[in-house]
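A.B. asks: here you go, sequence then predicted model.
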Amino acid sequence: MPLSTLNATLLALLAFAGNSVLCRLALSPNGISVIDPASFSAIRLISGALTLCLIVLWRERRLSLAAGSWAEAVALFIYLVGFSYAYMRLDTGVGALILFGVVQLVMLLAALRSRQGLSLGEVLGVLLALLGLLVLLLPGAASPPAAGVLLMALAGAGWALYTLAGRRAATPLLATCGNFLRALGLLPLLLLMPWLAPGQTFAVDGWGALLAVASGSVASALGYAAWYRALTGLGVTQAGVVQLSVPVLAALGGVWLVAEPLTLRLVVCSVLVLGGIYLSLKARRRIRA
């Protein structure tokens, strides 16, 4: 693998994991900031859109308002809002595992649905990943709150649909910028959140705004730009496999920066989910070979 591809891949993976850490730092009840999920989502989206515009103008020398689609923008908006509200209730590693598991399973099942026949390895991989998520969600003292799980699963489904809709984009960076700009038109919907989520009020302090800007400009916009650079040197299977590290990096970030415990249950579930996805990806690669 060329050094430039390796560097871009590492930067993108750290950015993806960093989004979970930044969001949890901002929205944790014991966090260092005061900010509500709707305001965090809005600032993240606005700062991400502005940064992507600057990146596109620098690299492409143009902006295209025709790039992307409203369907992708809606899926992106669902991901952003679900992600923020879920992290009010979930630890960093747990949230990243649920998000990553749902995203990869939806994309994997969509890929399998478009083809004829399933190998034994693919079936076993999907079942193993589902088992890992089931173990994580079993009732008990260590079980994550149901509301947080549902919100993160919704965020995962939104991101998976966004990725599936945009995978054939001729210019993915232009399309992503266009989708962020379109999603800005959905921001007024966040004004309804205090009525949809009783007890939630709008509140932002300096730290909260700074963390949201870092999530939007650095972890989202720059992370996506690095990922598109990395994809030019990665195969499809490689791209899927390297993302297996994101929940692990997010969990370590949560332990280090948010002082969250690294439980045996999370470790076991991570091994099952990521192992199952890896098994399915490996089986798919053998079929293509």
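C.D. replies: Cool, the structure landed. Residues are numbered from 1 along each chain as shown.
A.B. asks: going forward, measure contacts between C-alpha atoms and count neighbours the same way
C.D. replies: Will do.
A.B. asks: now for the helix or strand hosting residue 23, which elements pack on it?
C.D. replies: Assigned by DSSP states H and E, residue 23 belongs to helix 3-27. In terms of contacts (3 or more Cα pairs under 8 Å, 6 or more residues apart in numbering; DSSP states H and E), helix 3-27 is packed against helix 92-113, helix 206-213, helix 223-231, helix 245-257.
A.B. asks: distance between the second one and the chain's centre?
C.D. replies: Think helix 206-213. Centroid separation for helix 206-213 versus its chain: 19 Å, with Cα atoms, centre = their mean, to the nearest Å.
A.B. asks: next, the buried residues of that helix.
C.D. replies: Within helix 206-213, the residues that qualify as buried are 207-213, counting by 16 or more other Cα atoms under 10 Å.
A.B. asks: could I get the residues you listed as JSON lines with distance to residue 64?
C.D. replies: Listed next are the buried residues of helix 206-213 as JSON lines, based on distance: Cα to Cα, whole Å:
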{"residue": "207", "distance to residue 64": "33"}
{"residue": "208", "distance to residue 64": "31"}
{"residue": "209", "distance to residue 64": "28"}
{"residue": "210", "distance to residue 64": "29"}
{"residue": "211", "distance to residue 64": "29"}
{"residue": "212", "distance to residue 64": "26"}
{"residue": "213", "distance to residue 64": "24"}
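A.B. asks: one more to weigh against that first structure:
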Amino acid sequence: MSDSRVVLLTLLALLAFAGNSLLCRIALAHTNIDAASFTAIRLVSGAVVLWALVMLRNRNRRDGAKAKEHGNWLSALALFVYAAGFSFAYIQLNTGIGALILFGAVQTSMIAFGLWRGERFTPAQSLGLLLACSGLIGLLLPGLSAPPLTGTLIMLAAGVAWGVYSLRGKGAGDPLQVTAGNFGRTVPMALLLSVLLLNQVSLDSAGMFYALLSGAVTSGMGYAIWYSALPLLKATTAATVQLSVPLLAALAGVLLLQEPLTLRLVLASLAILGGIALVLLQPKSSDFH
């Protein structure tokens, strides 16, 4: 595969990941769809697209090989907690702030797990982790521009859940088929959540359209594109380029939704993303979607 095609696939994947935040925020803030229904439609449509891609890929394999790993229920539960928390948090949070909190929580939880497992950081990595944590704390301190506490806590939980999902997925086999299997397992969980919150169900065509886009395009197809590019990227490159996702989401929120670009958000972004970059630029990698 040519270098230009790798760059294009990587850019499309990063835009898709940022698009998830934008689509969710548009749907929850500007249409009448409820968070549980958005989550269910996103996960169901994502599962359908991913499985269609898996079947198409397997049918076209010349060697006839079929991946045997189809995910598992614990990973699916982590995926569901992420997706549900992501939706409910975006009822209150702006696009950029939500993406930054999510990204910070994902990477911080994965870094913390590495430390707990006995990994040793260089002085630069330790400084980076301290800087990232300081940025998160600064973002969440009380003040006029502070994000709502409830939405923040829910998004932090979603980020930790995605960190768990990413850690469980390391070395789990064919990533596309594993992701498809995990998405499929989240469907009954999402439907159960919708039943439990049946009295809050609210649907409209625009909200359903955004949920379908989020599931089928920016989730299902986005993950497929990312997994096509990932084997061709260096580990440090793959980890570092993901730093652009919260920035892309924030820029989209400012340009398309007229969301404010506050000094607090700018400074917190520099601290969190700069700190995480210091950690990730060492020969190790971590995943964010």
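C.D. replies: It's in. Quick caveat: nothing in here was measured; it's all calculated off a predicted structure.
A.B. asks: before we move on, back to that, and of the buried residues of helix 206-213 of the first structure, the nearest to residue 248 of the first structure?
C.D. replies: Closest to residue 248 of the first structure out of the buried residues of helix 206-213 of the first structure is residue 211 (21.2 Å), distances taken as Cα to Cα.
A.B. asks: I figured the closest one hits residue 23, correct?
C.D. replies: Yes - between residue 211 of the first structure and residue 23 there is a contact under Cα atoms under 8 Å: 7.4 Å.
A.B. asks: distance to residue 35 of the first structure added to the helices and strands packed on helix 3-27 of the first structure, as TSV?
C.D. replies: Listed next are those as TSV, based on distance: least, Cα to Cα, whole Å:
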stretch	distance to residue 35 of the first structure
helix 92-113	17
helix 206-213	5
helix 223-231	23
helix 245-257	18
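A.B. asks: so which of the ones you listed is nearest residue 34 of the first structure?
C.D. replies: helix 206-213 (5.6 Å).
A.B. asks: mind giving me the packing neighbours of the closest one?
C.D. replies: When contacts are defined as 3+ Cα pairs under 8 Å, 6+ apart, helix 206-213 of the first structure packs onto helix 3-27, helix 37-60.
A.B. asks: next, the mean deviation of that helix compared to the second structure.
C.D. replies: On superposition with the second structure, the mean distance recorded for helix 206-213 of the first structure (mean Cα distance after the TM-score superposition for the first structure) is 0.3 Å.
A.B. asks: nearest residue to residue 243 of the first structure in space, please, no chain neighbours.
C.D. replies: residue 13 (6.9 Å; Cα to Cα, 6 or more residues apart in numbering).
A.B. asks: please apply the same query to residue 49 of the first structure.
C.D. replies: Among residues not flanking residue 49 of the first structure along the chain, residue 180 sits closest, at 5.3 Å (Cα to Cα, 6+ apart).
A.B. asks: in what helix or strand does the counterpart of the one you found in the second structure lie?
C.D. replies: When the second structure is aligned by TM-score structural alignment, residue 180 of the first structure is paired with residue 183. Element membership of residue 183 of the second structure [criterion: DSSP H and E] is helix 175-196.
A.B. asks: list the buried residues of that helix.
C.D. replies: Buried residues in helix 175-196 of the second structure, counted by 16+ other Cα under 10 Å: 175-187, 189-191, 193-194.
A.B. asks: quick one on the thing from earlier: out of the buried residues of helix 206-213 of the first structure, who's nearest residue 120 of the first structure?
C.D. replies: Of all these, residue 212 has the smallest distance to residue 120 of the first structure: 43.4 Å, by Cα to Cα.
A.B. asks: who's in contact with the closest one?
C.D. replies: 22-23, 26, 40-41, 43-44 (Cα atoms under 8 Å, 6 or more residues apart in numbering).
A.B. asks: between the helices and strands packed on helix 3-27 of the first structure, which one is nearest to residue 164 of the first structure?
C.D. replies: Closest of these to residue 164 of the first structure is helix 92-113, at 7.1 Å (criterion: Cα to Cα).
A.B. asks: which neighbouring elements make contact with the closest one?
C.D. replies: Under the contact definition 3+ Cα pairs under 8 Å, 6+ apart, helix 92-113 of the first structure sits against helix 3-27, helix 120-137, helix 146-166, helix 245-257, helix 264-288.
A.B. asks: let's have the ones you listed in a markdown table, adding distance to residue 61 of the first structure and mean neighbour count.
C.D. replies: Shown next, in a markdown table, are those (distance: least, Cα to Cα, whole Å; neighbours: other Cα atoms under 10 Å):
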| stretch | distance to residue 61 of the first structure | mean neighbour count |
| --- | --- | --- |
| helix 3-27 | 22 | 22 |
| helix 120-137 | 43 | 19 |
| helix 146-166 | 22 | 22 |
| helix 245-257 | 32 | 21 |
| helix 264-288 | 37 | 19 |
